[in-house]
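# how would this look folded up:
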Amino acid sequence: MTLPTPMTGVVPPVCTPLTPDNEVDTASLTRLVDHLVGAGVDGLFVLGSSSEAAYLPDRFRRTVVETVVGHVAGQLPVLAGAIDMATWRVLDHACAAVDAGADGIVATAPFYTRTHPVEIAAHFRALAERTGVPVFAYDLPVSVHTKLAPELVLELAAEGVLAGLKDSSGDEGAMRRVVVGARKRADITGFSVLTGSEVTVDSALAMGADGVVPGLGNVDPEGYVRLYRYCREGDWQRARAEQERLCALFGMVRVGDPARMGGSSSGLGAFKAALHLRGIIACPATAQPQVPLSADEVEQVGKRLAAAGLL
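Purely as a prediction, here's the structure:
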């Protein structure tokens, strides 16, 4: 389907359910999609960080895109992550996703090797030219060790190379420069700025962002849909209350013991544990080498869900 310009609203980065035998659980994936669509989200983003894209072999990636696109059947736009170290590898992922029916591509800057802004610009230009679909830049410096400069993002937006920005940098000042710059420049139209932060959505929307891509939106999509609506209606008191409820729920990402696991194991494990507890996915397994949550840690996730009115 044709993407709206700008892309707005709640666009969850869809988790990738796995079977106990470490295959993609397509039945659970379609239930998760139904859970999100039924909540009123505005689009879906597969193969991002919350989808465990960094851990998935290529055949899993293809299965995820084909399953979600086929199940959604044009009800909502589907963005697909094409995340890898350098341009040729990213192009392979991007073209495969487009062939499988993705409506747009989300990509980071190249990583592993050090890159110059000129090289980053060439990377995104190649993606836009070769795929022929809208390309969204994914600003994720914690993982790719490169912060996308607002000036570069705006330059590529003015060229029509970028359709939007998914900002997971945590640098709200830089995001605001993109928001303000896109609004002021006559040569930029239809450009979307989407925050990747679950906990500052109200402030991002207040500064002019177009939407949110919340990993926690897998667990509580209705909450983010309400939050987005309150912000758009200017009901900032209810928006703040809903945001604070979601902030408390987001505390589940810290249940994992840092002495035996990293933040990804804890956060993604918590999302999947929550989805399992809510009966949406059949198995809470995460991809290797992530460490599974203990029974006590899963119990803490359940307590967060109960406190948020989700169990």
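# use CA for all of it now, contacts and neighbours both
Will do.
# for residue 281, give its distance to residue 64.
Using CA to CA, to the nearest Å, we find residue 281 at a distance of 15 Å from residue 64.
# same thing with residue 162?
Taken as CA to CA, the span from residue 162 to residue 64 is 24 Å.
# the helix or strand residue 91 falls within: which residues count as buried?
Per DSSP states H and E, residue 91 falls inside helix 87-99. The neighbour-count check on helix 87-99 (16 or more other CA atoms under 10 Å) flags 87, 90-91, 93-98 as buried.
# can you check stretch 239-251 too?
239-240, 242-243, 245-246, 249-250.
# one more, for comparison:
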Amino acid sequence: MTIPTPLTGVVPPVCTPLTPDREVDTSSLTRLVDHLVAGGVDGLFVLGSTSEVAYLTDRQRALVVDTVVGHVGGRLPVLAGAIDMTTPRVLDHARALARAGVDAVVVTAPFYTRTHPAEIARHFRLVAEGCAVPVVAYDLPVSVHSKLGAGLVLELARDGVLAGLKDSSGDEGAFRSVVLGKRSEPGLAGFSVLTGSEVTADSALAMGADGVVPGLGNVDPAGYARLYRACREGDWGRARAEQERLCGLFGMVAAGDPARMGGSSSALGAFKAALRLRGVIDCAATAEPQIPLSPAETDRVGGHLAAAGLL
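This is a model prediction of the structure:
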């Protein structure tokens, strides 16, 4: 299938379950996909930050994509991250993903080397020219150290280079500029504007976002599906109540002790611990060199699940 224009709804960035020896657990991965589909999601995004894409080998990346695309069987659009440092490496990933049957690739700005906005624009143009599927820009300045400006995003959308934006910048003013820019140009009606925020999804949808890409959606896809429906129906009281429940659940990302682990270890470890506690995946292992949650920290994750009515 191809992605709808625009892509709307809940498109979670799918966790990558691992075995205790840090190989991809394909059985748990297919159960996770079934859990997400049953929760009412509208698409799947594999090989993103929540998927631990930066830690996976090319062999593991390919296994994730083949497993998910094969299991979904065209029921939902599958987007996949072509995440790497430079244009030639991204093109290699994007072409492999297109051959594997994904419906769109998700691409960040180049990173490691310093880049000018003109080089970032050239990067996206070259990827779009060299890839057989639509390209969605991934604005992730905390990791790639380059903010995708609203003007650049809209220019590339106008020129047919980008099919959408997944905004994980946390810059709500810039996000609104993209939403307003899209609204002002009928030719951009098919361009997808998606927020990566777990805790302000209702606000983004109220602004006019087309959908949400929440990492926490792995744990509670049905909650985000309810939130999305409430927003689309204009029931803002119901939407706010659901969002505030999800904000409480999101507190699990702080379960890990910051004195001994980084924020990524804590957040990704919490999502995986929650999925294991809910019986979706077999093992909560995260990729090396991330530090695992302790039993006490895992208990804290369980407390958040219980408070949100998920245990």
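# how are the strands of the second structure distributed by residue range?
9-10, 44-46, 78-81, 104-107, 135-139, 164-167, 192-195, 211-212 (DSSP state E).
# got these as JSON lines, with mean neighbour count and distance to residue 145 of the second structure columns?
Listed next are those as JSON lines, based on neighbours: other CA atoms under 10 Å; distance: least, CA to CA, whole Å:
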{"stretch": "strand 9-10", "mean neighbour count": "26", "distance to residue 145 of the second structure": "27"}
{"stretch": "strand 44-46", "mean neighbour count": "25", "distance to residue 145 of the second structure": "22"}
{"stretch": "strand 78-81", "mean neighbour count": "28", "distance to residue 145 of the second structure": "18"}
{"stretch": "strand 104-107", "mean neighbour count": "28", "distance to residue 145 of the second structure": "14"}
{"stretch": "strand 135-139", "mean neighbour count": "26", "distance to residue 145 of the second structure": "10"}
{"stretch": "strand 164-167", "mean neighbour count": "25", "distance to residue 145 of the second structure": "14"}
{"stretch": "strand 192-195", "mean neighbour count": "28", "distance to residue 145 of the second structure": "18"}
{"stretch": "strand 211-212", "mean neighbour count": "27", "distance to residue 145 of the second structure": "23"}
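# helices along the stretch 201-311 of the first structure, start to end?
201-207, 221-233, 236-250, 263-277, 295-307 (DSSP state H, counting those that start in this stretch).
# let me fix that, I meant to ask about the stretch 51-200 of the first structure.
Going by DSSP H, counting those that start in this stretch, the stretch 51-200 of the first structure shows helices at 58-72, 87-99, 117-131, 141-144, 150-159, 172-184.
# what's the average distance for the shortest one when superposed on the second structure?
Right, the one you point to is helix 141-144 of the first structure. Compared with the second structure after the fit, helix 141-144 of the first structure shows a mean deviation of 0.3 Å (mean CA distance after the TM-score superposition for the first structure).
# cool, the second one as well?
Averaged over the aligned pairs, helix 87-99 of the first structure sits 0.9 Å from the second structure after superposition, using mean CA distance after the TM-score superposition for the first structure.
# and that helix, how far from the chain's centre?
18 Å (CA atoms, centre = their mean, to the nearest Å).
# likewise the last one?
Centroid separation for helix 172-184 of the first structure versus its chain: 20 Å, with CA atoms, centre = their mean.
# what's that helix aligned against in the second structure?
Under TM-score structural alignment, the match for helix 172-184 of the first structure in the second structure covers residues 172-184.
# which of the residues in the matching stretch are buried?
For stretch 172-184 of the second structure, by 16+ other CA under 10 Å, it's 172, 174-179, 181-182.
# re earlier: reformat the strands of the second structure as a markdown table; add distance to residue 54 of the second structure.
Listed next are those as a markdown table, based on distance: least, CA to CA, whole Å:
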| stretch | distance to residue 54 of the second structure |
| --- | --- |
| strand 9-10 | 23 |
| strand 44-46 | 12 |
| strand 78-81 | 10 |
| strand 104-107 | 13 |
| strand 135-139 | 14 |
| strand 164-167 | 17 |
| strand 192-195 | 21 |
| strand 211-212 | 22 |
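# to residue 222 of the second structure, which of those lies closest?
strand 9-10 (9.6 Å; CA to CA).
# show me what the closest one is packed up against.
strand 211-212, helix 221-232 (3 or more CA pairs under 8 Å, 6 or more residues apart in numbering; DSSP states H and E).
# quick revisit: average distance between the match of helix 172-184 of the first structure and the first structure?
With mean CA distance after the TM-score superposition for the first structure, stretch 172-184 of the second structure averages 0.4 Å from its match.
# can you list contacts of that stretch?
Stretch 172-184 of the second structure is touched from outside by 149-151, 153-154, 167, 188-189, 191, 193, 207-209, with contacts defined as CA atoms under 8 Å, 6 or more residues apart in numbering.
# try stretch 273-281 of the second structure
17, 28-29, 31-32, 35, 218-219, 272, 282-284, 298, 301-302, 305, 310-311.
# since that was my last question, I'll sign off now.
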